[in-house]
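next comes the sequence, and after it the predicted model I'd like to discuss.
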Amino acid sequence: MEHRGRIVESTGSWYEVSYRQDGEPKKINCRLPGRFRLKEHKLTNPIAVGDFVHFNINDDGSGSIQEIEERQNYLIRESTHHQEGNQILVANIDCAYVVQSIKKPAIKRGFLDRFLVTCEAYQIPARIVLNKIDLATGTDQPKIEDFAELYDSLGYKVLSTSIKNEKSLNRLKEDLRKKTSVFVGPSGVGKTSLLNHIEPSINRKVGAVSDYNEKGTHTTTFARLLPLHSGGYLVDTPGLREFGLVNIEPWELSLFFPEMLEFRQQCKFNNCTHSHEPGCGVMQAFEEGHIHPDRYDSYLNILDSLENA
């Protein structure tokens, strides 16, 4: 008899699947036949947390995955450390939250904007969690307000949070309700601490942030789909040091910067990269103050990495 379930955790060789049998919630460890790995040779993981699968139960109580359902969407990044293929972080999600911290470590604009580009490219609604606001001083406040105003104006809701501020946690809880969401961000920004306060029963291990380099330690080894008592699911992912873009050509990068969409239509050349070409509508808009300097700098840095990949 074949069953349908959802991948809760993937360790590379085993997949934990959540399913229902006779109306009761159950979990089972499944393996994936080799034919799926050959089919998805461009991926480091042919199956991801959040995938819906069909499986059979073996005599020893383990499962064997027979089918992977077509994905509604997925969040993908380029593999690091010279690995071949790309990595799907999570599949079938309603919203992706990129978590950044005010300090320890500071906001990483390059990581943030690359993540948002991927969400735009793969049609995933995205939001920003600005964490550790309790560390902000009076001089930080104008920068925080400018940051929130900029990204709000681009269509990305910004949620300021602190584990020491119950109201901010309640706002985040409400935002997560009845959705399948994912937390993504560099190590040390407080993803796991937020998760433990949102859902105390989970009690995930929290690491420290080095005072020397302000880099966090990896406390989450594998992505895991976690049920929320308020309704919905949240995927906690390992801390990422970088976020490489997948299947995006230099000429199409501006399609994923919302503030450039209108102005790119005024460019003289169809394949304009908005970096040096004459008659460029985006460059003119930047010079006239319609595009924020930090975002344009991010665009140029990402463009350079794509052109020199």
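Looks like it arrived, so ask away.

alpha carbons only for contacts and neighbour counts from here, please
Fine.

after the helix or strand Phe111 falls within, which helix or strand is next?
Using DSSP states H and E, Phe111 falls within helix 109-121. Next in sequence after helix 109-121, counting helices and strands by DSSP H and E, comes strand 126-131.

helix or strand right after that following strand?
Per DSSP H and E, strand 126-131 leads on to helix 141-153 as the next helix or strand towards the C-terminus.

next, the angle from that next one to strand 126-131.
170 degrees (axes from the mean of the first three to the mean of the last three CA atoms, to 10 degrees).

show me what helix 141-153 is in contact with.
157-158, 292 (CA atoms under 8 Å, 6 or more residues apart in numbering).

of the residues you listed, grab the buried ones for ChimeraX.
Selection of the buried residues among the contacts of helix 141-153 in ChimeraX, burial being defined by 16 or more other CA atoms under 10 Å:
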select :157,158
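
ok, Ser230 - contacts?
When the contact criterion is CA under 8 Å, 6+ apart, the partners of Ser230 are 173, 177-178.

and the helices in this protein?
34-39, 109-121, 141-153, 166-176, 191-198, 261-264, 281-287, 293-307 (DSSP state H).

for His54, which non-adjacent residue is spatially closest?
Using CA to CA, 6 or more residues apart in numbering and skipping residues adjacent in sequence, the residue nearest His54 is Arg4, 4.5 Å away.

would you enumerate the residues in contact with that neighbour?
So Arg4 contacts 19, 52-55 (CA under 8 Å, 6+ apart).

can you tell me how far it is from Asn270?
From Arg4 across to Asn270, the span is 46 Å (CA to CA, to the nearest Å).

second structure follows, compare the two:
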Amino acid sequence: MEKKGKVLLSTSLGYQVHLCDGNNIIAPRRKNLDIRKGNIIIGDIVSLDDNNQIFDISPRKNLMMRPRVANIDMAGVIVSAKEPSFSTFLLDKYLTSCSQGNVPSFIIISKWDIASNDEKSKINIFLKYYEKLGYSIFKTSKNNPDEDEKIRKKVKGKVSIFMGQTGVGKSSLINRLDQNFNRAIGNEVVLGRGEHKTKEVAFLPFLGGYLGDTPGFSDFSLTLSKDQLALDFPGFFDYSQDCKFKGCLHNNIKGCAVQRAVNDGNLSLDSYNNYLKLLEEASSDNGFEKKSSHKEWGRKTK
């Protein structure tokens, strides 16, 4: 009898699949699985045969490339207020990755309690801009259960992941949200970067949905073209529709509506400079196949 379930993680024996009846099993990939389906990805909805072998992968509603995960309702992008230092560059990079994968996102500032008042004031200036763009923002710490409860309500019944730089406290937050979780936490600090502990994406059943912990990265590259970046960068899409030239990359081009929005103060100059850095990193080819419409890509959650 055919069974369906969600792939939670990959193991040496196969994939851990959470079945519709609530049970978890280890299921290998059937040898004759259609190669056109591609590789099985964490988050996939799969069909199992009587031998508990995966023989089909359901169509994905979205796919993130880094971390590589499928069928996500929302992503919590975590940046720390301190240790490692707050970085709008990494924040913009992660938000762009979510937009590329058509995954709505929100922002979590971790370690808020150890930041000085001066540091908090500077960070709040940046956060006001992201709030203006429509992102929900949570400021968390070990001793702030009220903020943790707000995040629980946010992700309840959803398929969500937490993503961010190494050492920002993704696993610590997950453990606080549910004490039954026992995610490994890196306590060592080398050159200001926490030790890598979470080695791969892993989903955990949580409040009627799933919560995913992802590997931390000291840095990562976006797998998208310059054209995609110009559309997917936070806050750019609506303005880009008014650019004078089709395919505008928003870099020193006369008639660029994005540059005009920066000059008028509607878009952040700091964030725009982050975009120019990412533009240098982006490939000049077409990258992955473009969606037919970017209008709904990576819409923020309110």
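The structure has been received and is ready for your questions. Predicted, not measured: the structure shown is a model, and the values here were computed from it.

can you give the structural similarity as a TM-score?
Taking TM-score structural alignment, normalised by the length of the second structure as the basis, the two superposed chains have a TM-score of 0.86; 285 aligned residues with a CA RMSD of 2.2 Å.

same list (the contacts of helix 141-153 of the first structure) but as a markdown table, adding distance to Val235 of the first structure.
Formatted as a markdown table, the contacts of helix 141-153 of the first structure follow (distance: CA to CA, whole Å):
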| residue | distance to Val235 of the first structure |
| --- | --- |
| Lys157 | 19 |
| Val158 | 19 |
| His292 | 32 |
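
matching residues in the second structure for stretch 184-194 of the first structure?
In the comparison with the second structure, stretch 184-194 of the first structure aligns to the range 163-173 (TM-score structural alignment).

same question for stretch 118-138 of the first structure.
Using TM-score structural alignment, stretch 118-138 of the first structure lines up with residues 97-117 of the second structure.

contacting residues around the matching stretch?
62-66, 72-82, 95, 120, 135-142, 168-169, 222, 224, 228, 232-234, 296-301.

one more pass at 7 Å, please.
For stretch 97-117 of the second structure, the surrounding residues in contact (CA atoms under 7 Å, 6 or more residues apart in numbering) are 62-64, 72-82, 95, 135-141, 168-169, 222, 232, 297-301.

got a ChimeraX select line for the buried ones in these?
Typed into ChimeraX, the line below selects the buried ones among these, using 16+ other CA under 10 Å:
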select :63,64,72,73,74,75,76,77,78,79,80,81,82,95,135,136,137,138,139,140,141,168,169,222,232,297,298,299,300,301
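
from the contacts of stretch 97-117 of the second structure, which land in strands?
Among these, the ones falling in strands (DSSP state E) are 63-64, 74-80, 137-139.

give the contact list for the alignment partner in the first structure of Ser225 of the second structure.
Superposed on the first structure with TM-score structural alignment, Ser225 of the second structure falls opposite Glu249. Applying CA under 7 Å, 6+ apart to Glu249 of the first structure gives the contacts Leu306.

any figure for the gap between Glu249 of the first structure and Ser305 of the first structure?
For Glu249 of the first structure relative to Ser305 of the first structure (CA to CA), the value is 11 Å.

circling back to that earlier point, who wins for proximity to Leu240 of the first structure among the helices of the first structure?
When the helices of the first structure are compared by CA to CA, helix 109-121 sits nearest Leu240 of the first structure, at 9.1 Å.

in that closest one, which residues are buried?
Neighbour-count burial for helix 109-121 of the first structure flags 110-121 (criterion: 16+ other CA under 10 Å).

dump the helices of the first structure to JSON lines, plus distance to Thr219 of the first structure.
Formatted as JSON lines, the helices of the first structure follow (distance: least, CA to CA, whole Å):
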{"stretch": "helix 34-39", "distance to Thr219 of the first structure": "28"}
{"stretch": "helix 109-121", "distance to Thr219 of the first structure": "19"}
{"stretch": "helix 141-153", "distance to Thr219 of the first structure": "27"}
{"stretch": "helix 166-176", "distance to Thr219 of the first structure": "21"}
{"stretch": "helix 191-198", "distance to Thr219 of the first structure": "8"}
{"stretch": "helix 261-264", "distance to Thr219 of the first structure": "39"}
{"stretch": "helix 281-287", "distance to Thr219 of the first structure": "41"}
{"stretch": "helix 293-307", "distance to Thr219 of the first structure": "28"}
